[in-house]
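Q: give me a 3D structure for the following:
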Amino acid sequence: MVPLLLVLLLALILFGAGFALKALWWIAVIVLVVWLVGFFARSTGAGGTRGRWYRW
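A: Predicted coordinates:
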C-alpha cells in the first residue's frame, strides 16, 4: 500500500511541476510579446528619436 501511495504522490508532483513549467512558459511568451509591441510602437518618435516606454 505504501509503495502505491508513493508512486501516486510522485506522479502528482511531476504533473504539478509540468503544469507549472508550462504556465511559466506561457507567461514568458506573453511578456515578450508585450515588450516587443511596446518597443516597436515607441521606436518611431518625433524627429526620429527613439523613445522608451520603460526606465532602466
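
Q: please count neighbours and contacts with C-alpha atoms only from this point.
A: OK.

Q: so who does the residue nearest the centre of the chain touch?
A: Centroid-nearest residue in the chain, with Cα atoms, centre = their mean: residue 28, separated by 1.8 Å. With contact taken as Cα atoms under 8 Å, 6 or more residues apart in numbering, residue 28 is in contact with no other residue.

Q: check the gap between it and residue 42 for me.
A: 21 Å (Cα to Cα, to the nearest Å).

Q: tell me how far residue 30 lies from residue 7.
A: According to Cα to Cα, residue 30 stands 35 Å off from residue 7.

Q: and the helices in this protein?
A: In the chain, helices defined by DSSP state H lie at 2-42, listed in chain order.

Q: any idea how far residue 34 is from residue 5?
A: On the measure of Cα to Cα, residue 34 and residue 5 end up 43 Å apart.

Q: compare with the first, here's sequence two:
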Amino acid sequence: MSESNYKPSVPRWVDEILLKQKNQNAFAMLGETKRWDEWKHRYSRKLKYARLNGWTIEEE
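A: Below you'll find the model as predicted:
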C-alpha cells in the first residue's frame, strides 16, 4: 500500500477528537488534553496520515 492511500486506524476517542478538529471545534480535546498529547506524540505519523487521507476506527 502506498503512503498516499494509507488510512490509519485510530481508537474511537481519537476519532471523535479528529472529527471535531476537522469541523473546527475549539473544544475538540476537552477533558482529553493529557491523553491526546501523549497519543499525538506517540503516533505522530499515524496522525499525519489520518489528517491527510482519513482514518478508520480500530475494532475494540
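
Q: quick TM-score on the pair, please.
A: After superposition, the two chains reach a TM-score (TM-score structural alignment, normalised by the length of structure 1) of 0.28; 23 aligned residues with a Cα RMSD of 3.1 Å.

Q: next SSE downstream of the helix or strand residue 41 of structure 2 falls within?
A: Using DSSP states H and E, residue 41 of structure 2 sits within helix 33-42. Where DSSP H and E defines the elements, the next helix or strand beyond helix 33-42 of structure 2 is helix 44-53.

Q: who does that next one touch, helix- and strand-wise?
A: Contact partners of helix 44-53 of structure 2 among helices and strands, from 3 or more Cα pairs under 8 Å, 6 or more residues apart in numbering; DSSP states H and E: none.

Q: pull out the buried positions in that helix.
A: Neighbour-count burial for helix 44-53 of structure 2, counted by 16 or more other Cα atoms under 10 Å, picks out 46, 47, 49, 50, 51.

Q: dump these into CSV; add distance to residue 40 of structure 2 as well.
A: What follows is these, written out as CSV (distance: Cα to Cα, whole Å):
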residue, distance to residue 40 of structure 2
46, 9
47, 7
49, 12
50, 11
51, 12
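
Q: ok, of those, which one's closest to residue 39 of structure 2?
A: Minimum distance to residue 39 of structure 2 across the buried residues of helix 44-53 of structure 2 is 9.0 Å, recorded for residue 47 (Cα to Cα).

Q: leaving out the residues flanking it, which one is nearest to that closest one?
A: Once flanking residues are discounted, residue 47 of structure 2 sits nearest to residue 40: 6.7 Å by Cα to Cα, 6 or more residues apart in numbering.
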